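>>> Give the three-dimensional model of this entry:
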Amino acid sequence: MSLSRRQMMLGTLAGVALSRAIPAWAVDADTQRKVDDAIVRALDFLESQQLPEGAWRSDSYGECTAATSLACMAFMSAGHVPGEGPYGDMLNKGIRWVMSRQEDNGMLIAKRSHGPMYSHGIATLMLAEAIGMVDESQAKLLKRSLERAVRLILESQAYEKDHRHAGGWRYQVDSRDSDLSVTGWQVMALRAAKDVGCDVPAEAIDAAVAYVKNCSTRDNRGFGYQPGSGATPTLTGVGITCLEVCGAHDTDEARGGATWLKDHPLRFDSNYCYYGIYYTGVGLFKLGGEFAEQSHKHLCDMLLTAQQADGSWTPEHGSERGVGKSYATALCILGLAIEYRYLPIYQR
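Predicted coordinates for the structure are as follows:
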């Protein structure tokens, strides 16, 4: 990116502070400037990684609807709009590529994936977030694709499961058990889709909330992978976020998990740290108060010191080593950009 273009982008991000109420716990001005610059550098990196057909890739799975959708949301989280501005054409290409991968049953998936429903949930969330940012004709196309994607999520939830797993999702459409990792993306997708007018029955949200609460530890000290599992920082962020976006505000489970996170903060060697950056950031932002302050300052300290010279973040630990720099960098942008509140899902 040229210096003049970089200055323009930094000016755009700095202007966010003038148009939005700044929380009392916001970081100091010098740190905020560093955050703004880190986001611009990271967007430069992501721009350089887009493939000619519009996709982004993960190291393990190649062209990927999850990585592409996260990259698109990263740009949108910093105020960039499909079809407009310096990244408008690039965003349109990314969105069109994701939609072109929709299968007959509604699944948004490339040929290879960590798990179909995992990638599908992320892609569905991205389409829902993008609808309000595009013109009317494009919004109609996105809405049609989104509605098919939502129906698949609801059909997957409805497969018969035992009481411990009812209400959740796992990697396959017809899975007969659930986990909080996959469930988190479906919940976010359904909540965002409902906000743009898709038919999402209240019963589906209620069942998902019940499953998420079942993944909280018995003493409400964090959330685990499945009911009865031990708590992890990443999954505690997932649990808190799911409850908050579904309207289960300030629950014992969420506050207990947030309190646990004070003593067990997310680290780069935490299991699945990078999507934990997104979820702990969003969940604690929505809880507000001291929890939001602690989380945001921790993420800023953690991420600003780890950004690479090329603007990326590099996953180095076992659980995410194969996801690639584009996936990790997009999630870091999404974690840092929460205060901008451009994405609808970030609204309190």
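
>>> CA only for contacts and neighbour counts going forward, please
OK.

>>> Now do the residue nearest to the spatial centre of the chain against residue 62, distance only.
The residue lying closest to the centre of the chain (Cα atoms, centre = their mean) is residue 278, at 5.6 Å. Distance of residue 278 to residue 62, computed by Cα to Cα, to the nearest Å: 22 Å.

>>> Here is the second sequence; please produce its structure so I can put it next to the first one:
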Amino acid sequence: MAALCCGSTTGRAEGDWEITPAGERALDQGLEWLARNQGPKGNWGSDDLGLVALGALSFAAAGHLPGRGRYGDVIDRAVQYVVRSARPSGLLNIANPQRDMYNHGLATFVLGQMFGMTRDPQLSRVLDRALKLIYSTQCDDGGWDYRAKRQRNGHDLSLSVMQAKAIRSAVDSGLEVPPEVARQAIHSVRIRYRASNGSRDPDDPRTRMGPGQFTYNGSRGTTAMAAAGVVCLQEFGQYDDWRISRNMDVIRREIQQLKIPTDRNGRVPWDAYTLYYVGQAIYQVGGGIWRECYPILRDHLIASQVERPADPKQDGHWTSTRHVGGVPGQLYGTSTACFILAIPNRFLPILQEGKIEGLRKQLGSD
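Below is the predicted model of the structure:
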């Protein structure tokens, strides 16, 4: 089997403008909230393995590893909860089957990052089965369904990007990935681009000339989908794809419209899902848009973080504003916010790459 592989190098912050004392303090307080409120099972009261894995990722993004240092036990409990919950088929979901591939894709991505940082053989075994499930359930159009099953067409862009990031995470770790799986995943993202005039035909000059963006399923465009599509193309070396600049126009406008909060209500920008992809999109594209937009996201998170020193269940958290409530919603919001605040550290393998020319040559370009 042919493989896609890429190495990694240690990254570092571009300058003091990326990491500020206030940003570091907010990150520390967020990690403290996660540590205090994890619970003995290691899952923050959530059966969504993707969210539990995201909790572990926030610590790893800040440079902490399982079993080592101040938060080693916290990360270890979260990772072990995910590992113990893996099904014989390789599926990383114990919640509603309609969340099979959401949880599976996100959890697999995180395990790939963890394996790349630790080389833990236990993670390798679970990761191998999880990746094989992704390969075997890829639909004929290159996408995936909500449930872990193969069919003619994938359901939507969000599922494609979740699995694509898991595949790229495996590449980061030096694991073998069938190039055709990655190539088809990229195809499933591209076909969900829609020009503002309604055209979806990439060979139609009208599609390329005017504005447009990635959509959920071919018709409905959102900031989250614009960012998710960009992240997928960037992480697979498709740097010159014309769709990237169109979607970055959408993302830049959304970020420029953000207003720094004054009430410390814990609300992340948009929602945790959108923030997760927007932060990665501006980082992966880099350059001027990263320098322009990252401080806005960072300062919004600093200003919105809950500050209640007398209440350890509240102090230091953020919350997702959609989809997930209660403590799991706080887990989602806090983990995502900490991940975004930690990006400039560049500790994660996914954040340490320049242009992946070998990978790009195998996949081709549009």
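
>>> Could you get me the TM-score between them?
Remark: TM-score between the superposed chains equals 0.83 [TM-score structural alignment, normalised by the length of structure 1]; 311 aligned residues with a Cα RMSD of 2.2 Å.

>>> what residue of structure 2 takes the place of the residue nearest to the centre of structure 1?
Counting by TM-score structural alignment, residue 278 of structure 1 corresponds to residue 276 in structure 2.

>>> go on, residue 97 of structure 1?
In structure 2, residue 97 of structure 1 lands on residue 81 (TM-score structural alignment).

>>> what's the answer for residue 122 of structure 1, then?
That one, residue 122 of structure 1, aligns with residue 106 by TM-score structural alignment.

>>> Might one say that that match is in contact with residue 50?
Yes. Residue 106 of structure 2 is within contact range of residue 50, at 5.0 Å (criterion: Cα atoms under 8 Å).

>>> need the contact list for the match of residue 122 of structure 1.
50, 51, 53, 54, 162, 163, 165, 166 (Cα atoms under 8 Å, 6 or more residues apart in numbering).

>>> now do 6 Å
residue 50 (Cα atoms under 6 Å, 6 or more residues apart in numbering).

>>> and it, helix, strand or coil?
Put simply, residue 106 of structure 2 is helix when judged by DSSP: H, G, I helix; E, B strand; the rest coil.

>>> try residue 133 of structure 1
Per three-state DSSP, residue 133 of structure 1 ends up coil.

>>> Looking at structure 2, name the residue matched to it.
By TM-score structural alignment, residue 133 of structure 1 lines up with residue 117.

>>> show me where the stretch 1-150 of structure 2 has helices.
Listed in chain order, the helices of the stretch 1-150 of structure 2 (DSSP state H, counting those that start in this stretch) span 21-36, 49-61, 72-85, 100-118, 121-136.

>>> Out of these, flag the one nearest residue 234 of structure 2.
Nearest to residue 234 of structure 2, of all these, is helix 100-118, at 15.9 Å by Cα to Cα.

>>> So which bits of that closest one are buried?
Going by neighbour count (16 or more other Cα atoms under 10 Å), the buried part of helix 100-118 of structure 2 is 100-117.

>>> Now which residue in structure 1 aligns to residue 287 of structure 2?
Match for residue 287 of structure 2 (TM-score structural alignment): residue 289.

>>> Revised request: answer the last question for residue 234 of structure 2.
Using TM-score structural alignment, residue 234 of structure 2 pairs with residue 244 in structure 1.

>>> gap between its match and residue 184 of structure 1?
As judged by Cα to Cα, residue 244 of structure 1 and residue 184 of structure 1 stand 12 Å apart.

>>> Of those two, give the one with the bigger neighbour count.
The residue with more neighbours, out of residue 244 of structure 1 and residue 184, is residue 184; 26 against 21, by other Cα atoms under 10 Å.

>>> Find the helix or strand that that one is a member of.
helix 180-195 (DSSP states H and E).

>>> For the helix or strand just after that helix, give me the average deviation versus structure 2.
As assigned by DSSP H and E, the chain's next helix or strand after helix 180-195 of structure 1 is helix 202-214. Here the mean offset of helix 202-214 of structure 1 against structure 2 after fitting is 1.0 Å, by mean Cα distance after the TM-score superposition for structure 1.

>>> Please work out which residues of structure 2 line up with helix 202-214 of structure 1.
Taking TM-score structural alignment, helix 202-214 of structure 1 hits residues 179-191 over in structure 2.

>>> For that stretch, list every residue counted as buried.
Of the residues in stretch 179-191 of structure 2, those buried (16+ other Cα under 10 Å) are 179, 181, 182, 183, 184, 185, 186, 187, 188, 189, 190, 191.

>>> Equivalent analysis for stretch 349-359 of structure 2, please.
349, 350, 351, 352, 353, 356, 359.
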